[in-house]
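Q: sequence-free structure coming up:
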């Protein structure tokens, strides 16, 4: 069976309208097989026929179709895949859509059926379905914080007498400089003095020519 969602109160020729509808097996639940094709078929008294393809919506067995209908009186049918078309009602353009009454006992069957397929968005006349709440996910635990503490640098090794090694190195370097100052400086002065004195060897030599 095909049920229409609430429709506009009036239809005009050449105006686009989007109609929602439900295709249900036995008029109570979605068909578990392949429902194809799905749509709305409009047939005028002169034999002109128009078909509007249904587009599946988020809810099970829920579809929509955009229609533009010329003037006239049209028989509206639901195209229901492998099942026979269902007579929905009569559309007069310009004018309104008159929905056919449900088959005898169908309204009682809908009221007594406990449905589990739809929530707030559901076929007209159906009670809200029971929904299973999603299981709560455990809260993610925070990642452990690792604190890294830098170790202080090790102290410099001390000599046997308790004096640090770098102190001994400085003392040795100072001694070497002092020794150079005592021994090297006089020698340098003597060399400089020898260079400054004139060479008297040539002056003391007498050349006698023969």
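A: Cool, got the structure. Given the structure is predicted, the values throughout are model-derived calculations rather than measurements.
Q: can we go C-alpha only for contacts and neighbour counts from here?
A: Will do.
Q: Near residue 14, how many residues? Count them for me, please.
A: 13 (other Cα atoms under 10 Å).
Q: Leaving out the residues flanking it, which one is nearest to residue 57?
A: residue 63 (5.3 Å; Cα to Cα, 6 or more residues apart in numbering).
Q: wait, is the one you found part of a strand?
A: Yes. Counting by DSSP: H, G, I helix; E, B strand; the rest coil, residue 63 is part of a strand.
Q: Now do the contacts for it.
A: Residues near residue 63 by Cα atoms under 8 Å, 6 or more residues apart in numbering: 20-23, 54-57.
Q: for residue 71, same thing?
A: Residues in contact with residue 71 (Cα under 8 Å, 6+ apart) are 12-13, 92-94.
Q: can you pick the most crowded of those?
A: With neighbours taken as other Cα under 10 Å, the top of the contacts of residue 71 is residue 92, carrying 20 neighbours.
Q: Against residue 52, how distant is the closest residue to residue 53 other than its chain neighbours?
A: Nearest non-adjacent residue to residue 53, counting by Cα to Cα, 6+ apart: residue 39, 4.4 Å away. Distance from residue 39 to residue 52, counting by Cα to Cα, to the nearest Å: 6 Å.
Q: So between the two, which is more surrounded?
A: The neighbour count for residue 39 versus residue 52, taken as other Cα under 10 Å, is higher for residue 39 (24 against 17).
Q: Pretty sure the more buried one sits against residue 61.
A: No. Under the criterion of Cα atoms under 8 Å, residue 39 is not in contact with residue 61, lying 11.8 Å apart.
Q: structure B:
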């Protein structure tokens, strides 16, 4: 029954609230001086009850005075859903303040005299009643003027602006765009993980594979720069070379010590016949 009432009230407000949206101004400085910069906060709420879900541009404040002169100051989104801020500098005169609401029609938000003060239009009672009836609260301590704090957990805020990047670590697995690099441990099958950051059991372009056990660690002798198990082999090889060299030296020495063969005197006799 409450949601039916909320829809009926919101539908009635749609025809009278700036093309289905309303702008409410935050409390402003007590006095405005000509040529001085001021920052004004304001809220743009669809149906006057909730933040618009999606990209809403352009958003800002427009000041118009008699004679048709108009000044427009763009709004910058603040952390709260539907909340914006604009820095304004006005010449002397009486100005009408309008909220620029993207796809919605401009909304009369108040008047300001320079020098003098700003008179903001309060949030419509019908909008606040519809907000309470729908039972969805989108804000914490910082909220539109006049909107009560509803019990319960805050409702989801407006969706992120299309084209914006998701916060580190918040992308759902399998949602990375083709050709993008997934965060460590979040690469879905078919996506490319950053070098050295793929989750255990995943590969760059296929389904999860069985984990391969790491090789056994090899201890290295301190200061040697080679594995310790090679040292005994090197020592044995060196001993073998020394032994072989010793054996060759003894053999050559034995050959040098052998007595010369006996000489045959007949082989040196020359016979002359005659």
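A: Received, thanks. If you're wondering where the values come from, they're calculated on a predicted model, not measured in any experiment.
Q: Mind listing the shared neighbours of residue 39 and residue 52 of the first structure?
A: Counting by Cα under 8 Å, 6+ apart, the contacts common to residue 39 of the first structure and residue 52 are residue 65.
Q: Now for residue 184 of the first structure, how many residues are close by?
A: Using other Cα under 10 Å, residue 184 of the first structure has 12 neighbouring residues.
Q: what do you get for residue 67 of the first structure?
A: Other residues within reach of residue 67 of the first structure by the criterion other Cα under 10 Å amount to 18.
Q: Over to the one 3 residues further on?
A: With neighbours defined by other Cα under 10 Å, the count for residue 70 of the first structure comes to 16.
Q: Tell me how far it lies from residue 11 of the first structure.
A: 10 Å.
Q: okay, and the common contacts of those two?
A: Residues touching both residue 70 of the first structure and residue 11 (Cα under 8 Å, 6+ apart) are residue 93.
Q: And the strands in the second structure, which stretches?
A: If DSSP state E is used as the criterion, the strands of the second structure fall at 21-25, 37-46, 50-51, 59-64, 70-74, 76-77, 83-89, 93-101, 104-114, 118-120, 181-182, 192-193.
Q: Tabulate these (TSV), appending distance to residue 238 of the second structure.
A: Below are these laid out as TSV (distance: least, Cα to Cα, whole Å):
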stretch	distance to residue 238 of the second structure
strand 21-25	91
strand 37-46	86
strand 50-51	84
strand 59-64	85
strand 70-74	84
strand 76-77	78
strand 83-89	82
strand 93-101	89
strand 104-114	91
strand 118-120	97
strand 181-182	54
strand 192-193	50
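Q: Mean neighbour count, those strands: which tops it?
A: strand 21-25 (a mean of 28; mean count of other Cα atoms under 10 Å).
Q: Turn the contacts of residue 71 of the first structure into a markdown table, columns for distance to residue 155 of the first structure.
A: Shown next, in a markdown table, are those (distance: Cα to Cα, whole Å):
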| residue | distance to residue 155 of the first structure |
| --- | --- |
| 12 | 97 |
| 13 | 98 |
| 92 | 102 |
| 93 | 101 |
| 94 | 101 |
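Q: which of the residues you listed show up in the second structure as well?
A: Compared against the second structure with both residues aligned by TM-score structural alignment, their matches' Cα atoms under 8 Å, the contacts of residue 71 of the first structure retain 12-13, 92-94.
Q: Residue 150 of the first structure: which of those is nearest?
A: Comparing those against residue 150 of the first structure with Cα to Cα places residue 12 closest, at 82.5 Å.
Q: Can you find the partner of the closest one in the second structure?
A: The pairwise alignment with the second structure assigns residue 12 of the first structure to residue 33, based on TM-score structural alignment.
Q: Setting aside sequence neighbours, what's the nearest residue to that match?
A: Nearest to residue 33 of the second structure is residue 115, by Cα to Cα, 6+ apart, at 4.8 Å.
Q: So residue 39 of the second structure versus residue 28 of the second structure, what's the distance?
A: From residue 39 of the second structure across to residue 28 of the second structure, the span is 8 Å (Cα to Cα).
Q: tell me the contacts of residue 139 of the second structure?
A: 80-81, 154.
Q: Mind putting the residues you listed into JSON lines with distance to residue 50 of the second structure and neighbour count?
A: Below are these laid out as JSON lines (distance: Cα to Cα, whole Å; neighbours: other Cα atoms under 10 Å):
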{"residue": "80", "distance to residue 50 of the second structure": "12", "neighbour count": "17"}
{"residue": "81", "distance to residue 50 of the second structure": "9", "neighbour count": "22"}
{"residue": "154", "distance to residue 50 of the second structure": "12", "neighbour count": "14"}
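Q: ok, those vs residue 257 of the second structure, which is closest?
A: residue 80 (107.0 Å).
Q: The helix ranked longest in the first structure vs the second structure, mean deviation?
A: In the first structure, with assignment by DSSP state H, the single longest helix is helix 165-179. In the superposition against the second structure, helix 165-179 of the first structure averages 3.9 Å from its aligned positions (mean Cα distance after the TM-score superposition for the first structure).
Q: how distant is that helix from the center of its chain?
A: On the basis of Cα atoms, centre = their mean, to the nearest Å, helix 165-179 of the first structure sits 69 Å off its chain's mean C-alpha point.
Q: Also stretch 250-263 of the second structure?
A: Centre to centre, stretch against its chain (Cα atoms, centre = their mean), the figure for stretch 250-263 of the second structure is 89 Å.
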